[in-house]
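*Asks:* Need a 3D model of the sequence below.
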Amino acid sequence: MRKFMLSFLAIFATVFLTAHVAEANDTLAKIKERGYVRIGVFSDKPPFGYVDKNGKNQGYDIYFAKRIAKDLLGDESKVKFELVEAASRVEFLVADKVDIILANFTHTKERARVVDFALPYMKVSLGIVSPEGKVIKDINELKGKKLIVNKGTTADAYFTKKHPDIELLKYDQNTETFGALLDKRGVALAHDNALLFAWAKENPGFVVGIESLGDVDAIAPAVKKGNKALLEWINNEIIELGKENFFHKAYDATLKPIYGDSVNPKSLVVEGGKL
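*Replies:* Model (predicted):
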């Protein structure tokens, strides 16, 4: 009886895994049959992903998402944007609510255990922004004070692990997070430096006192774990787009109008998936 049960379980596991792989590899066909690709993006993280005053999705990630739709389905409008929060990005992939996440998603070892990352198209590190006159220039200045972060972000993970003595105020949405800084609920805010540079330029009275913190991280698209066909397609797309300097064009169209000449594109842009 025991041998029979072990044999049955082995057969069941093989059938389950085979079906799972077949389903994942069939995603490209499903997308084409559906007629549009579902891409998770931010609604409140300008200039990377946001909804403008006319209700249109805009930003660096949106620019890339539209090109994916064009090259995959022949029309850049054949994309359905699903709005996500930082902490819900993994959930949206696992629950099959989206095909791809393009929400300024940093590649980490922890996330790579549950989703599959494609090649990078951007690089970033953490920064800290604080009010003029009370600029935080060193992490030691945060001890005994409140630091604002987004839940589920690399900033949240970094300070929780590296500096547990610093009190964190955590919020889901970027609007809440930056609102907390404006309301002086914390002395500073930690986030991706690329975002902070843009925010500080649009909000006089704030300074990015710590421009780079921790490691330089890769920003990359992500798909559901085991979705090899779609992952391979995206990797090939990024490599091909690199041949035409696509991501520098995306930078010029979406980020340069915000940064001006204050940021070197080479410090952020990745072409062809090569860091």
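*Asks:* all contacts plus neighbour counts: C-alpha atoms, from now on.
*Replies:* OK.
*Asks:* just the strands in this protein please.
*Replies:* Assigned by DSSP state E, the chain shows strands spanning 37-41, 44-45, 49-51, 57-58, 79-83, 100-101, 115-117, 122-131, 146-150, 167-171, 188-192, 206-219, 222-224.
*Asks:* want to put them side by side, so please do this one too:
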Amino acid sequence: MFKTRITYYILIAAFCLVAVSTAGCGQTTPGGDKSNLKDTEDVAAKTVVQPPTPKKLTEKELSLLPPDIRRIKERGRLRVAMFWQDRPPFFYADDQGHLVGIDVTLARDIARWLEVDVVFDRQSKSFDEVVDRVAAGQADIAISKLSVTLSRAQKVRYTQPYVVFNQALLVNRLALTALESKHPDREPLDLVINSAQQIGVRTATSYVEYGGILFPNSAITSFTKLDELIAAVQEGKVMAAFYDEFELQNQVNKNPKLSIYTKLFVLKDRVDPIAMAVAPEDGQLLAWLNLYLDIMRQDLLIDQQLAKYSGGVQ
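*Replies:* Alright, predicted model coming up:
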């Protein structure tokens, strides 16, 4: 079981509402009863769409809205950019093929409060592409287990984080032992971070940028798939895998033998904040989303939910 306690700043509705029900937590849902709506999938575009049921506004009502909110209201749909591959428990297809998860429920609830429908745009083949689609105006918002980075923040504006992970390292035990034998007076983690090593990260993720910051003396090697990265650590091709604690702990839980060959270090002083993103010009939408998170925020320790959905995706 995934033991690490992670504090999630998300709305209570993320766990009270299911994918096709608007009842829960004693809350009235704006925009009417949508409990019978079902997703349909555009396979070619990797996009999941709910049938449109927007609340129509008069021209006078629309004229009072700022341009970014008015654009969404006039269209009648909130376009949400989301990475194409599943990332349980944030977004994934359930046994019936329905798109579910923390980010999916957040997006649906945001759309309900805006009184529009929601469209999940899953064309992006990397998390950087998710950001690019928002920056280019092809999506209104990114909700996609999206890490905050300085380079991405040059293109988009982030909300306050709704999830905060710690960064982590999965280190090859033999390589670590050899390094410790040469420097017995230094801490193991300090040795890994400050000596010249090969560090593995996932391609086109925030950890490419994070790695360049944390490991100035090391060579950063990118891997397209997580299982390839983990195998490289086991085989000693890289000293360590650098990723968030949830993903790495997940790998250890799924494969207990991995602990024989590797050691997990959680970097308590280095965080990986997860936030939503909007286009730079969408200031009113950003303010609205931050207010939404403030109103709905509760400190929820969801170890049980994380353990339930910690299967992960390779």
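*Asks:* hang on, the earlier thing: just put the strands of the first structure in a markdown table and tack on distance to Arg89 of the first structure and mean neighbour count.
*Replies:* Listed next are those as a markdown table, based on distance: least, Cα to Cα, whole Å; neighbours: other Cα atoms under 10 Å:
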| stretch | distance to Arg89 of the first structure | mean neighbour count |
| --- | --- | --- |
| strand 37-41 | 7 | 27 |
| strand 44-45 | 14 | 20 |
| strand 49-51 | 14 | 20 |
| strand 57-58 | 17 | 20 |
| strand 79-83 | 9 | 19 |
| strand 100-101 | 7 | 26 |
| strand 115-117 | 10 | 21 |
| strand 122-131 | 18 | 23 |
| strand 146-150 | 13 | 24 |
| strand 167-171 | 15 | 18 |
| strand 188-192 | 16 | 24 |
| strand 206-219 | 13 | 18 |
| strand 222-224 | 9 | 28 |
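*Asks:* now those strands as a markdown table including distance to Val21 of the first structure?
*Replies:* Listed next are the strands of the first structure as a markdown table, based on distance: least, Cα to Cα, whole Å:
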| stretch | distance to Val21 of the first structure |
| --- | --- |
| strand 37-41 | 20 |
| strand 44-45 | 34 |
| strand 49-51 | 31 |
| strand 57-58 | 33 |
| strand 79-83 | 25 |
| strand 100-101 | 17 |
| strand 115-117 | 14 |
| strand 122-131 | 29 |
| strand 146-150 | 34 |
| strand 167-171 | 36 |
| strand 188-192 | 35 |
| strand 206-219 | 26 |
| strand 222-224 | 11 |
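*Asks:* Glu23 of the first structure: which of these is closest?
*Replies:* Distance to Glu23 of the first structure, taken as Cα to Cα, is lowest for strand 222-224 among those, at 11.1 Å.
*Asks:* The closest one aligns to what range in the second structure?
*Replies:* Counting by TM-score structural alignment, strand 222-224 of the first structure falls onto residues 277-279 of the second structure.
*Asks:* Equivalent analysis for stretch 113-120 of the first structure, please.
*Replies:* The aligned range for stretch 113-120 of the first structure is 154-161, by TM-score structural alignment.
*Asks:* what about the matching stretch, start to end distance?
*Replies:* Counting by Cα to Cα, to the nearest Å, you get 17 Å between the two ends of stretch 154-161 of the second structure.
*Asks:* Over to stretch 101-118 of the first structure?
*Replies:* By Cα to Cα, the extent of stretch 101-118 of the first structure from end to end equals 10 Å.
*Asks:* any idea how far it is from the chain center?
*Replies:* Mean-position distance between stretch 101-118 of the first structure and its chain equals 8 Å (Cα atoms, centre = their mean, to the nearest Å).
*Asks:* Could you do stretch 153-163 of the first structure as well?
*Replies:* 16 Å.
*Asks:* Which residues does it contact?
*Replies:* Stretch 153-163 of the first structure is contacted by residues 86-87, 106, 126, 149-150, 166, 168, 170, 190-192 when judged by Cα atoms under 8 Å, 6 or more residues apart in numbering.
*Asks:* And stretch 224-231 of the first structure, by the same measure?
*Replies:* Counting by Cα under 8 Å, 6+ apart, 21, 24-28, 93-94, 96, 99-100, 114-118, 222-223 sit against stretch 224-231 of the first structure.
*Asks:* counterpart of stretch 88-98 of the first structure in the second structure, which residues?
*Replies:* Against the second structure, stretch 88-98 of the first structure falls on residues 129-139 (TM-score structural alignment).
*Asks:* burial of Ser124 of the second structure, as a residue count?
*Replies:* Residues contacting Ser124 of the second structure under the criterion other Cα atoms under 10 Å number 19.
*Asks:* what does Asp190 of the second structure give?
*Replies:* For Asp190 of the second structure, using other Cα under 10 Å, the count is 9.
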